[in-house]
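[1] The following block contains a protein sequence and its predicted model.
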Amino acid sequence: MNPRRKRRLLWALGLIAGVAVAFSIILYALSQNIDLFYTPTEVVEGKGKDAVKPAVGQRLRIGGMVVEDSVKRNQETLEVEFLVTDIGPEVKILYTGILPDLFREGQGIVAQGVMIEPTVMKATEVLAKHDEEYMPPELAEQMKGIKHVNPNQPDAFEGNQ
């Protein structure tokens, strides 16, 4: 191989290796900041067809409805403990801080934090959903048996007359 081709080949291989290293570093940095979203059923029973349960110590988000009569507040501190459910099992959420104004029992919430036990999460942030009327169609069907009707379809409300 002549020296000119050899030099070009080394430059090309070096460039490819550099891009691969940079891409790997970017993917590793991004994977540290990913917070996966789970429902309580997915946390307890596993997620998807592979039935992967979140590991203790994993950062994630859990979304669901606050169970009635499950909110327990420590009168001396800002510690709050409550249960969240969707259609099945419940997950206990531990939170220290001031809850959002819209937080209440029976309300949809999303909690972000770390799993400290298989069914217990230590939340760093609790978000209350502001519109209690909206619910994703799949969840509405599971929880209430409500069938979602698209209001943008011309014949969506013909059966209601």
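    Okay, I see it.
[2] can we go C-alpha only for contacts and neighbour counts from here?
    OK.
[3] Tell me which residue lies nearest the centroid of this protein.
    Closest to where the C-alpha atoms of the chain average out (Cα atoms, centre = their mean) is Phe37, at 1.6 Å.
[4] secondary structure class for the closest residue to it other than its chain neighbours?
    Spatially, and ignoring its direct neighbours in sequence, Phe37 is nearest to Arg61 (4.7 Å; Cα to Cα, 6 or more residues apart in numbering). Assigned state for Arg61: strand (three-state reduction, DSSP: H, G, I helix; E, B strand; the rest coil).
[5] Then Glu105?
    coil.
[6] pretty sure it contacts Gly64?
    No - assessed by Cα atoms under 8 Å, Glu105 is found out of contact with Gly64, at 11.1 Å.
[7] More neighbours: the two, which one.
    Set Glu105 next to Gly64 and count neighbours by other Cα atoms under 10 Å: Gly64 wins out with 23 against 17.
[8] all strands for this structure, in order.
    Assigned strands in the chain, in chain order: 36-38, 59-66, 72-73, 79-85, 90-96, 108-117, 120-128 (criterion: DSSP state E).
[9] for the fourth one, packing partners?
    Counting by 3 or more Cα pairs under 8 Å, 6 or more residues apart in numbering; DSSP states H and E, the packing neighbours recorded for strand 79-85 are helix 40-45, strand 59-66, strand 72-73, strand 90-96.
[10] give me that answer again for 7 Å
    Judged by 3 or more Cα pairs under 7 Å, 6 or more residues apart in numbering; DSSP states H and E, strand 79-85 is in contact with strand 59-66, strand 72-73, strand 90-96.
[11] The second one now?
    Counting contacts by 3+ Cα pairs under 7 Å, 6+ apart, the secondary-structure elements packed against strand 59-66 are strand 36-38, strand 79-85, strand 108-117.
[12] Kindly reformat the strands of the chain as a markdown table containing distance to Ala22.
    Shown next, in a markdown table, are these (distance: least, Cα to Cα, whole Å):
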| stretch | distance to Ala22 |
| --- | --- |
| strand 36-38 | 24 |
| strand 59-66 | 25 |
| strand 72-73 | 48 |
| strand 79-85 | 41 |
| strand 90-96 | 38 |
| strand 108-117 | 29 |
| strand 120-128 | 32 |
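[13] Structure two is appended below for comparative analysis:
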Amino acid sequence: MKNLKKRRRIQVIVLIIVSLVLSGALIGYGFKDGINLFRSPSQVLAEPPAPDEVFRIGGLVLDGSLERGVGEEIRFVVTDGGAEVPAVYSGVLPDLFEENQGMIGTGSYVNGVFEATEILAKHDETYMPKEVVDALKEQGVYQGEDEAS
């Protein structure tokens, strides 16, 4: 009787461990496409990501670089003061997207151009995403308050 209880207890523990490992694997697989790493333009040029890797890039839209093409295609350059990455986006830009303002884009780096699938712009006069502020501070270009809102 004692041996049967011990065996049952071991089976339950093994079943729980297998369930936890399987759950962890499924959660990791589910998040695989949902995690986008942030990179500054300097980091993108220093270690270019693979063309199929989706990531977020942030910085300032370089003054004088915004070009509206045929249809909805927009070309611009993202900079952190230390490096510049050309970018292209097809779609409708946020109303507050403009030159010399902070932005974050999601997309991939293909043949030396960041191909954005989503563009986020600052939402008021004082806000800039923390990642962008950190990247600009790293290059010694940030000229704002000590802390981002």
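    Sure thing, it's come through. Here the structure is a predicted model, which is why all the values come from computation and not from measurement.
[14] ok, back up a step: go through the helices and strands packed on strand 59-66 of the first structure and name the closest to Arg5 of the first structure.
    Closest approach to Arg5 of the first structure among these is made by strand 36-38 (47.9 Å; Cα to Cα).
[15] how close does the closest one sit to the second structure?
    Here the mean offset of strand 36-38 of the first structure against the second structure after fitting is 1.2 Å, by mean Cα distance after the TM-score superposition for the first structure.
[16] thinking again about what came up before, right, and the helices and strands packed on strand 59-66 of the first structure - which one's nearest Glu133 of the first structure?
    Across those, Glu133 of the first structure has its closest neighbour in strand 108-117 (10.2 Å, Cα to Cα).
[17] who's in contact with stretch 66-75 of the second structure?
    Applying Cα atoms under 7 Å, 6 or more residues apart in numbering, the contact partners of stretch 66-75 of the second structure are 76, 87-92, 99.
[18] go with 10 Å
    65, 76-78, 86-93, 98-100, 113-115 (Cα atoms under 10 Å, 6 or more residues apart in numbering).
[19] thinking again about what came up before, how about the helices and strands packed on strand 79-85 of the first structure, which one is nearest Ala128 of the first structure?
    strand 59-66 (9.7 Å).
[20] got the angle for that closest one vs strand 90-96?
    Calculated by axes from the mean of the first three to the mean of the last three Cα atoms, to 10 degrees, strand 59-66 of the first structure forms an angle of 110 degrees with strand 90-96.
[21] whereabouts in the second structure does strand 59-66 of the first structure align?
    Alignment of strand 59-66 of the first structure against the second structure: residues 54-61, by TM-score structural alignment.
[22] before we move on, back to that, just the buried ones among the contacts of stretch 66-75 of the second structure, please.
    The neighbour-count test (16 or more other Cα atoms under 10 Å) marks 76-78, 86-90, 93, 98-100, 114-115 as buried among the contacts of stretch 66-75 of the second structure.
[23] What sits closest to Arg75 of the second structure if chain neighbours are left out?
    In space, Arg75 of the second structure is closest to Val88, 4.5 Å off (Cα to Cα, 6+ apart).
[24] Which residue in the first structure aligns with that neighbour?
    Using TM-score structural alignment, the partner of Val88 of the second structure in the first structure is Leu94.
[25] Let me see the contact set for that match.
    By Cα under 10 Å, 6+ apart, the neighbours of Leu94 of the first structure are 72, 79-83, 111, 113, 116, 120-124.
[26] Looking at these, which one is closest to Met1 of the first structure?
    Relative to Met1 of the first structure, the closest of those is Gly113; by Cα to Cα it sits at 58.2 Å.
[27] From Glu133 of the first structure, how far out is the closest residue to that closest one other than its chain neighbours?
    Leaving aside its sequence neighbours, Gly113 of the first structure sits nearest to Ala123 (Cα to Cα, 6+ apart; 4.0 Å). Here the criterion is Cα to Cα, to the nearest Å. By it, Ala123 of the first structure lies 25 Å from Glu133 of the first structure.
[28] likewise Val126 of the first structure?
    Distance from Val126 of the first structure to Glu133 of the first structure, by Cα to Cα: 19 Å.
[29] same check, this time on Pro3 of the first structure
    72 Å.
[30] Leu83 of the first structure pairs with which position in the second structure?
    In the second structure, Leu83 of the first structure lands on Val77 (TM-score structural alignment).
[31] contacting residues for its match?
    Counting by Cα under 10 Å, 6+ apart, Val77 of the second structure makes contact with 41, 59-67, 83-88, 99, 113-114.
[32] Brilliant, that's me finished.
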